[in-house]
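S.K.: Okay, sequence plus prediction incoming.
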Amino acid sequence: MSTQSGHLPDVSVIIAAYNAMPYLTKSVTSALEQSIGRERLEIIAVNDGSTDTTGAELDRLARENPDTLRVLHQENSGGPALPRNRALDIAKGRYVFILDADDYLGPEALERMVAAADTNGTDVVLGKTIGVGGRKSPTMYKKNEAKTDVFSSEVYRTLNPMKLYRRELLDRHGIRFGYELRVCEDQPFVMLAYLRASGISVVADYDCVYWSYRDDGGNITRTIQDLDSRVEVLQYMLPLVAKEVPAGPGRDLLLQRHLEIDLPWILRRIRHVQRREDQEKVLADLRPLFDTYYTDALAARLPAMLRLQCHLVQHGMLDELLTVRRFNEVPAAERVFDVTIEDGRAYAHYPYFRDDAVKIPDRVYDYTAQLSIRQDLTRIRPAEEPDHVLIIEGSARLHRVPQDQEAALVLRERDGSDEHRLPIDSPDDLRIPLRTAADGRPLPAGTWDVFVSLTAAGHTEEARLGSRSDDLDTTPVDHELRDGTQLRSVRAYVTSRGNLTLKTGAPVSRLKRELRADAARWSSEAPSRLLVSGTLRDLGAGERLLLRLTNAVGSRQEYTTDVDPATGRFEQAVPLAAGEWRVHWLLDVPGATPRRATRAVEVPRDLPVTQWRRRLVQFWYAKPLPAAKTKTLTLRVGRKSLLKALLRK
């Protein structure tokens, strides 16, 4: 077989197949139809002594795609290691991709993964894996990672071989699949590739690999029931990790993966082994591993339930282990236990906690890192004015902790470093006083994320308010905060991730928003008086509406305006003295900062000159200055010359 253009391919896809029908056809076809193009691709499929039609189907596909697909046939080897190694030895691609015969690729998978390796100079690329047909897949593909390693990311959580590898890396270090393990033979291969790689990339924004669940039970990891084979995996991998990685946090991180993923497979099944001597043998085989590699630092990284089981395995406590396994197999939603907090540390009341007959140390039950805040929230609503309080109906508590808990809400500005802490009386009484949330004042304009903080016996947990609340009404709540002379808009909404956020607007003058003024006019009864009228809504107790006249030298005249409390209507007659007067509304709110706010009285379009006479011989006038000169109503008031008045007559 040769590629169509005669040059070496970019990718060699390697498929080891044993009794893989009918899944095989889709697997091979997904590789043939890759967007990277046939000229950059070769596929090597090895039929490992199948007894179904796998071999015939591979031959058919090869006849239809002779320039891309090469098929090898061999006697059954008992596992995928030998056929994979045989294909690796003849592969020509710059990269190789190991594909299981019952899984398949997304159309752009290889193109995207090769681009990631070439762009970032990395030797291994993980493509996002999707479970199909009920099969679970790794959940670590949260974001793309250009270049990482096993110690800076979660890539070591997945040791299945379906990844892109630089072939030169595998050849230079002699990395091949081993024959020592009956199951999980891919773990040493992937681990060594990770550790020898110059860098690892993660393609998380595209579904690259579809991981199928075979309804015939043909997936190897679902048919192996031999606990000994799984113990062998730990017996092989833990020493290999210790050999490759110096003692310390890096080694503990890798060992943690094997204890959290491989060990539970064994523990879940040990209770169902019928003969006690077989159960004891499993513990006897595991104990030397714990004596050698299980340190206090590694134990501290584990969840408390697994840490307890590791302790029981390490000390050969089979009966206690079986009891704990029965407790652990109760569905999580039905599993009942308390958590006690003492001196800032939390302890789970799992079986044998502080049992004097068993004497397991408290540190084994340390639950501090797993403490969570359980939130049962229903809706958000503002309280009736004048409280201006945002009420979050529901409760937030440290889960499983029956002790008294001090509660506070914390408001953090999303785009800055400002933070405001609001103590609350109870975790069942969640409320935000909008008028005083920022150290006695309203929140400045911005976006404020809301957190809940709970403290018990010296330990504090904090979480975004709203998370884990499936029943929370996500309808936004809009509120207008009357803050003295100002109005502030507040919107409470739930983000796409289910968390409560407040968006506060810049303050706006209440006079600007609440005062609706009629056009100023002259009094028909007394031409020397200016009449102003209009409507002012929501004037509070003790608040006053005034009209202020200011002249050029700073002299002021202020007139209190009576506002009808029922309708909000008002009318004010203003006597005029000689001078040039600017006319403003004034809102006076005792105790507010600022206490007073002003708004200009607008220049009427057609306010005429008015005239009147005093003491028979004094002629006066008042006229507005042109609007082009000022947007504020400014009146010039003066006395007319008697001679000029007589001459005009």
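M.R.: Noted; the coordinates are in hand. Numbering: from 1, shown residues only.
S.K.: hey, let's count contacts and neighbours off CA atoms from now on
M.R.: Will do.
S.K.: State the three-state secondary structure for the residue nearest to Glu462 when sequence neighbours are not counted.
M.R.: Among residues not flanking Glu462 along the chain, Ser453 sits closest, at 4.4 Å (Cα to Cα, 6 or more residues apart in numbering). Three-state assignment for Ser453 (DSSP: H, G, I helix; E, B strand; the rest coil): strand.
S.K.: need the contact list for Ser453.
M.R.: 407-410, 460-463 (Cα atoms under 8 Å, 6 or more residues apart in numbering).
S.K.: how about the helices in the stretch 101-250 of the chain?
M.R.: Per DSSP state H, counting those that start in this stretch, the stretch 101-250 of the chain carries helices over the ranges 109-120, 167-172, 186-196, 220-223, 227-244, 249-270.
S.K.: repeat for the stretch 251-400 of the chain
M.R.: 276-293, 296-301, 304-314, 318-328.
S.K.: For these, give me CSV that also has distance to Ala56 and mean neighbour count.
M.R.: Formatted as CSV, the helices of the stretch 251-400 of the chain follow (distance: least, Cα to Cα, whole Å; neighbours: other Cα atoms under 10 Å):
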stretch, distance to Ala56, mean neighbour count
helix 276-293, 43, 16
helix 296-301, 50, 15
helix 304-314, 47, 21
helix 318-328, 47, 17
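S.K.: Rebuild those helices as CSV, extending it with distance to Thr122.
M.R.: Putting the helices of the stretch 251-400 of the chain into CSV (distance: least, Cα to Cα, whole Å) gives the following:
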stretch, distance to Thr122
helix 276-293, 31
helix 296-301, 29
helix 304-314, 35
helix 318-328, 41
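S.K.: So which of those helices is nearest Met237?
M.R.: Nearest to Met237 among those is helix 276-293; the distance by Cα to Cα comes to 10.4 Å.
S.K.: what helices or strands is that closest one leaning on?
M.R.: helix 227-244, helix 304-314, helix 318-328 (3 or more Cα pairs under 8 Å, 6 or more residues apart in numbering; DSSP states H and E).
S.K.: The first one vs helix 249-270, what angle?
M.R.: To tie it back to what came earlier, the one meant is helix 227-244. Relative orientation of helix 227-244 versus helix 249-270 (axes from the mean of the first three to the mean of the last three Cα atoms, to 10 degrees): 180 degrees.
S.K.: The second one now?
M.R.: The directions of helix 304-314 and helix 249-270 differ by 80 degrees, with the same axes, to 10 degrees as the criterion.
S.K.: contacts for helix 304-314?
M.R.: Helix 304-314 is contacted by residues 260, 283, 286-288, 290-291, 299-300, 318, 320-321, 324, 328, 348, 350, 364-367 when judged by Cα under 8 Å, 6+ apart.
S.K.: ok, and here's another one to check against it:
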Amino acid sequence: MTVTRPPDVSVVVAVHDTMPYLTACLRSLVDQTIGAGRFEVIAVDDGSTDGGGAELDRFAAEHPGLFTVVHQPHSGGPAVPSNRGLDLATGRYVFFLGADDLLAPHALERLVDAADHYGSDVVLGKMVGINGRYVRQDVYARTDPDLDLYGSALPYAMSNTKLFRRRLLDRYRLRFPVDMPVGSDQPFTIEACVRAERISVLADAVYYYAVRRHDRGNITYRSSPAQRLDTARRLIEFTAGLLPAGARRDAVLARHFDWELSKLVGKDFARFDPETRSAVCAAVKSLSAAYLTGRILDRLSPAQRYRLALAARGRIDLLIQPALHSGSAPLVLEKERVLVHLPGFDEMEREHFVFNGAFDSRMASGIRVLEAAWSSDRLVLWIRAPVLGDGAAEPAPLGISGVPAEVTTELAVDGSGTTLCARIPMRALLGGRRHDIRLAVTAAGELYEFPLPALGRRLRQRRWHRGRPYRISVIPGRDEQMVVRVSRVPWRRALLWRKQ
């Protein structure tokens, strides 16, 4: 009696309206180097209306024994066809492939070999995006036979596009939640990784190509705000129910607060309808109260902490303000730190406003020379800088370097920063040939000096100094920065001054 050996790996492909990308996807399976006898493809047509079902049948006819094709009415999401394919799988391992994505020719062979060699229950192969599809690369920094779920970037790579040991899936009866039209692969993958005895990642080559459709038809791009909110809530609650409270749970939950939930209170929030805005704020409030720990907050950026805090307080009026996302809000200089003067500054804890960006580039892009003029024996400059003093109630302590100057400061009327008036004595300018005037400011204990942007016009003045004629010119220098140049004037030309 002949005993049929089960395949090493079953590839499950859930298909719904992915033509013409489906053809390339199936071709990438046919081209696998692992050999037809070592893997099977189970393709579930979930009610495709674009000819995808017929394409599956064509490949099955051309490659008998490789493809198993199942046709079913459209279920509303990838969970049902994925579960059906998993139920039919007979391989030692199962790999889930998106119907618009591609596998590198060596992918299955190397993934299976690695799982066998390392004894892995889950194996990730390096994934990259095509057509602008964003794929985080942190987890693929290096090959790691024993990847730690709680101490790595793995929580940010929770799609199901991995190799799973089928025995693990069967032991814990892991299946996709059919009531999640978006994100149903994440609870499946999270639990598989939690239950796995060993997880490995292969970063020696590209294994998986995630394709962004030109029509943005990928399910992750076309999901509604309500679906995204439900997905975020479900993922946080699922993870909290799967893992006991503590550092490990927080390591996974941080991804959901950072990725799914924070995006809902980001730039998209202002485009939501009023009902969705209220629903988002209510969800953020309840989820934050239940699960947002100090460890998770430490993993979030100040901007994320700030926006989540606004949402938890129901401050829809502030979340929809353009200044919240424009990057134009002035900075506040405290003794030990720099803050961002965002809406709600006087109502919330200062920790929500800590600035962790590049102070020098933010300042350099925001400095403006409002006016320049000669006044008697002085060059007077009016300069605006996007900084405020301690508490945002007083002007920032600014100064001038490069030349001696008398300086006064005041808050800008519109609250956009500090206006500095610098009066530079003419005699100080005549003491040299070139002056690069800079704005000086101390932030968090460090001194910064910034060149002033050039005026939109040239400013000249004639002066006699120690019996000699000079011209003082305020002109654009390198990189359109302000330069004051002092030059001797020939006597013949200087004599004409007296006649003019």
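M.R.: Yep, it's here. Computed from a predicted structure; not experimentally measured.
S.K.: sorry, back to before: what about the helices of the stretch 251-400 of structure 1, which gets the closest to Asp207 of structure 1?
M.R.: With respect to Asp207 of structure 1, and counting by Cα to Cα, the nearest of these is helix 296-301 at 31.0 Å.
S.K.: Provide the aligned range in structure 2 for that closest one.
M.R.: Aligned by TM-score structural alignment, helix 296-301 of structure 1 corresponds to residues 294-299 of structure 2.
S.K.: So which residues make contact with the matching stretch?
M.R.: 247, 250-251, 253-254, 257, 305.
S.K.: That stretch against structure 1, how far on average?
M.R.: Aligned to structure 1 and superposed, stretch 294-299 of structure 2 gives a mean residue distance of 2.6 Å (mean Cα distance after the TM-score superposition for structure 1).
S.K.: starting at the chain centroid, how far to that stretch?
M.R.: Distance, stretch centre to chain centre, for stretch 294-299 of structure 2: 17 Å (Cα atoms, centre = their mean, to the nearest Å).
S.K.: sorry, back to before: I'd like to know which of the helices of the stretch 101-250 of structure 1 lies nearest to Thr295 of structure 1.
M.R.: helix 249-270 (8.6 Å).
S.K.: Show me what Tyr210 of structure 1 aligns to in structure 2.
M.R.: Tyr210 of structure 1 maps onto Tyr209 in structure 2, by TM-score structural alignment.
S.K.: Likewise for Ala109 of structure 1?
M.R.: Aligned by TM-score structural alignment, Ala109 of structure 1 pairs with Ala107 of structure 2.
S.K.: What count of nearby residues applies to its match?
M.R.: 20 (other Cα atoms under 10 Å).
S.K.: Same question for Glu410 of structure 2.
M.R.: Residues lying near Glu410 of structure 2 (other Cα under 10 Å) number 16.
S.K.: ok, it to Thr442 of structure 2 distance?
M.R.: 17 Å (Cα to Cα, to the nearest Å).
S.K.: swap in Trp382 of structure 2?
M.R.: Counting by Cα to Cα, the separation of Trp382 of structure 2 from Thr442 of structure 2 is 19 Å.
S.K.: ok, now Val30 of structure 2?
M.R.: Distance from Val30 of structure 2 to Thr442 of structure 2, counting by Cα to Cα: 63 Å.
S.K.: for Arg233 of structure 2, same thing?
M.R.: Arg233 of structure 2 sits at a distance of 43 Å from Thr442 of structure 2 (criterion: Cα to Cα).
S.K.: Pick out whichever of those two has more residues nearby.
M.R.: Arg233 (20 against 16).
S.K.: what residues are up against Asp116 of structure 2?
M.R.: Contacts of Asp116 of structure 2 by Cα under 8 Å, 6+ apart: none found.
S.K.: Per the alignment, name the residue of structure 1 opposite it.
M.R.: Counting by TM-score structural alignment, Asp116 of structure 2 corresponds to Asp118 in structure 1.
S.K.: ok, now Val44 of structure 2?
M.R.: Aligned partner of Val44 of structure 2 by TM-score structural alignment: Val46.
S.K.: for its match, helix, strand, or coil?
M.R.: Per three-state DSSP, Val46 of structure 1 ends up strand.
S.K.: how much space between it and Ile15 of structure 1?
M.R.: Shown here: Val46 of structure 1 relative to Ile15 of structure 1, a distance of 6 Å by Cα to Cα.
S.K.: and the match of Val44 of structure 2, what does it touch?
M.R.: Here Val46 of structure 1 is in contact with 14-17, 71-74, 83-84, 87 (Cα under 8 Å, 6+ apart).
S.K.: redo that, cut-off 10 Å
M.R.: With contacts defined as Cα atoms under 10 Å, 6 or more residues apart in numbering, Val46 of structure 1 is in contact with 14-18, 55, 58, 70-74, 80, 82-84, 86-87, 101.
S.K.: In structure 1, what residue corresponds to Arg350 of structure 2?
M.R.: With TM-score structural alignment as the criterion, Arg350 of structure 2 pairs with Asp362.
S.K.: Pretty sure its match sits against Thr340.
M.R.: No: using Cα atoms under 10 Å, Asp362 of structure 1 makes no contact with Thr340, being 11.1 Å away.
S.K.: Need the overlap of contacts for these two.
M.R.: Residues touching both Asp362 of structure 1 and Thr340 (Cα under 10 Å, 6+ apart): 346-348.
S.K.: Would you reformat these as TSV and include neighbour count and distance to Lys512 of structure 1?
M.R.: Below are the shared contacts of Asp362 and Thr340 of structure 1 laid out as TSV (neighbours: other Cα atoms under 10 Å; distance: Cα to Cα, whole Å):
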residue	neighbour count	distance to Lys512 of structure 1
Ala346	23	55
Tyr347	22	58
Ala348	23	59
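S.K.: Name the single longest strand found in structure 1.
M.R.: Across structure 1, the longest stretch assigned as strand under DSSP state E is strand 200-212.
S.K.: helices or strands next to that strand in the packing?
M.R.: If contacts are counted by 3 or more Cα pairs under 10 Å, 6 or more residues apart in numbering; DSSP states H and E, strand 200-212 of structure 1 sits against strand 104-105, helix 109-120, strand 124-132, strand 145-148, strand 164-166.
S.K.: how about 8 Å then?
M.R.: Strand 200-212 of structure 1 is packed against strand 104-105, helix 109-120, strand 124-132, strand 145-148, with contacts defined by 3+ Cα pairs under 8 Å, 6+ apart.
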